[in-house]
Structures are given as C-alpha cells and as structure tokens.
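Trainee: Below is the structure, and that's it, no one-letter string:
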C-alpha cells in the first residue's frame, strides 16, 4: 500500500459511496419534484420521492442487519427493487416533460451506479457481515 494513500474506516452506512450517491439522488429528486404539476402530487411526485428515499432507508436497515446474512441480503434486495422503481419514475418524469432529459439521464446513471454496488454486495455478502 502506498504510504501516502489514506484509507477511511467504514463505521456507518453513511460512509459508503453507494449510500451517499443514493441520498444525493433522493435529494435532487425532492428538489426537482417540487416543480411537478399539482395534479401529480399524490401520484408521480409521491411515488418518486417515496422510492428514492426508500433506497436509503432500506440500506440503513441492511447495514444494521449484517449479523444475519439472509436478512442483510433481503434488505439489500429491497434497495435494489426501490432503485429500479426510482428509475421507472424518472422515465415517466422525463416523458411527461416534468424533468429535462439531461437531468433524467444523470439521475438514471446514478441509480445504475447504486444498483451496481448493491448487486456486488448481494453477490458477496460475506465481505460485509459482522459477528
């Protein structure tokens, strides 16, 4: 290891890039969705906010369930599903003209990165388990 390289110890789910990307995307979605039409308040707006926030909440739960492989993987799978759902809502937001194509692509790409990280964790849970 390079003596100049600094490694940060992971102590909480918030230390992981995957979580920070998901949280950032959820906050961007929250800000953008403030401009969605009022008639979307109880449909698209609520759905996209709920699914994007759920990625983060389920990830926090998964992190706390690392003592139990099955529970850990199940919560990560929930994160994966919510990430994919968020991507679907992003496509609707773009197609309906509520979000720019560029912003939709950027957020979609972020969720692809989140999904990639989640799949790696799901496929190798032993790297993350404790106890």
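Mentor: Sure thing, it's come through. This structure is a prediction, so every number in the text was calculated from the model and none was measured.
Trainee: alpha carbons only for contacts and neighbour counts from here, please
Mentor: Noted.
Trainee: who's in contact with residue 78?
Mentor: Counting by C-alpha atoms under 8 Å, 6 or more residues apart in numbering, residue 78 touches 55, 58.
Trainee: That one sits in which helix or strand?
Mentor: For residue 78, the element it lies in under DSSP states H and E is helix 69-95.
Trainee: check contacts around the residue most central in space within the chain.
Mentor: Note on the chain: the residue nearest the mean C-alpha position is residue 22, at 3.4 Å, using C-alpha atoms, centre = their mean. By C-alpha under 8 Å, 6+ apart, the contact set of residue 22 is 52, 55, 56, 110, 111, 114.
Trainee: roughly how far apart are residue 49 and residue 57?
Mentor: According to C-alpha to C-alpha, to the nearest Å, residue 49 stands 12 Å off from residue 57.
Trainee: Below is structure B, check it against A:
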C-alpha cells in the first residue's frame, strides 16, 4: 500500500469519528469538557495513530501504533457505554456505534496479526 488512506481500517475509523461527533453533539452542554470531549478525543486517536504508525519506519513501529489505536478504540467503546448508561442516547444508537467500533476492532486486530508475522 502506498498510503494509509488505502486501508479500510483507516477509512472506517474516519467515518467512526464523524459518527461520534454527530452523536455527542446532542449531549448536554455541561458535558462539553467531560464525556463529550473524551469520546471525541479517543475516536480521533484511532485513525490518527494508524496514520502516524504508517508514517514511521518499519513494521514494528506500525504495529506499536496499531496497538495504541486499539487502546483508543477500547477507551471510546467504554465511554460510549457510559454515555448509554446515563441515557445520553438510547440502546439502538449505542448498538449502531458499538457495531461500527467492532468492525474497526476486527480490522485492526487482523492487521496486528499480519504485522506480527
């Protein structure tokens, strides 16, 4: 691959960022510097770390940043679950976002395994 933009994992992660921003837009204003900010930052970290790792020299560096992206994804999944628990959105919205995040997780884990070889 010539660029990180060609990876489906990066493309889906970018779409996920858009979804999280749109979802958190309706959160209470007092959450702007709390959960809203946390969800947005962790979702942005997923494609950002992917791209940064791709730009580094060698598979070991790329693998390290893929693992960081996975950590950010888990962080975001947890924060979305917290938001659902405190009823900032309903179960259907949560399921939709969670399923999108699981797609990204599967792609990142697959890439992780490939880079470990």
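Mentor: It's in. A quick note: this is a predicted structure, and the numbers were derived from the prediction, not measured.
Trainee: mind checking what residue 12 of the first structure lines up with in the second structure?
Mentor: When the second structure is aligned by TM-score structural alignment, residue 12 of the first structure is paired with residue 3.
Trainee: Please read the previous query as pertaining to residue 91 of the first structure.
Mentor: Checking TM-score structural alignment: residue 91 of the first structure goes with residue 81.
Trainee: which residues touch its match?
Mentor: residue 94.
Trainee: Then residue 48 of the second structure?
Mentor: By C-alpha under 8 Å, 6+ apart, the contact list for residue 48 of the second structure reads residue 69.
Trainee: Which helix or strand contains it?
Mentor: helix 35-55.
Trainee: Tell me the buried residues in that helix?
Mentor: Across helix 35-55 of the second structure, burial judged by 16 or more other C-alpha atoms under 10 Å covers 35-36, 38-51, 53-54.
Trainee: cool, and stretch 115-125 of the first structure?
Mentor: 115, 117, 118, 119, 121, 122, 125.
Trainee: Aligned to the third one, what sits in the second structure?
Mentor: In other words, residue 118 of the first structure. Under TM-score structural alignment, residue 118 of the first structure pairs with residue 108 in the second structure.
Trainee: Which of the helices or strands spans its match?
Mentor: helix 91-116.
Trainee: Report the mean distance between that helix and its aligned residues in the first structure.
Mentor: Aligned to the first structure and superposed, helix 91-116 of the second structure gives a mean residue distance of 1.3 Å (mean C-alpha distance after the TM-score superposition for the first structure).
Trainee: so who does residue 42 of the second structure touch?
Mentor: Per C-alpha under 8 Å, 6+ apart, neighbours of residue 42 of the second structure: 72, 73, 75, 76.
Trainee: Export the residues you listed as CSV, with columns for neighbour count and distance to residue 28 of the second structure.
Mentor: Below are these laid out as CSV (neighbours: other C-alpha atoms under 10 Å; distance: C-alpha to C-alpha, whole Å):
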residue, neighbour count, distance to residue 28 of the second structure
72, 21, 23
73, 25, 23
75, 17, 21
76, 24, 18
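Trainee: Name the pair among those with the greatest separation in space.
Mentor: 72 and 76 (6.1 Å; C-alpha to C-alpha).
Trainee: Can you pull the residues that touch both of these two?
Mentor: 42, 43.
Trainee: that older thread, quick check, distance from the helix holding residue 48 of the second structure to the centre of its chain.
Mentor: Relative to its chain's centre, helix 35-55 of the second structure lies at 6 Å (C-alpha atoms, centre = their mean, to the nearest Å).
Trainee: what span of the first structure lines up against that helix?
Mentor: Counting by TM-score structural alignment, helix 35-55 of the second structure sits on residues 44-64 of the first structure.
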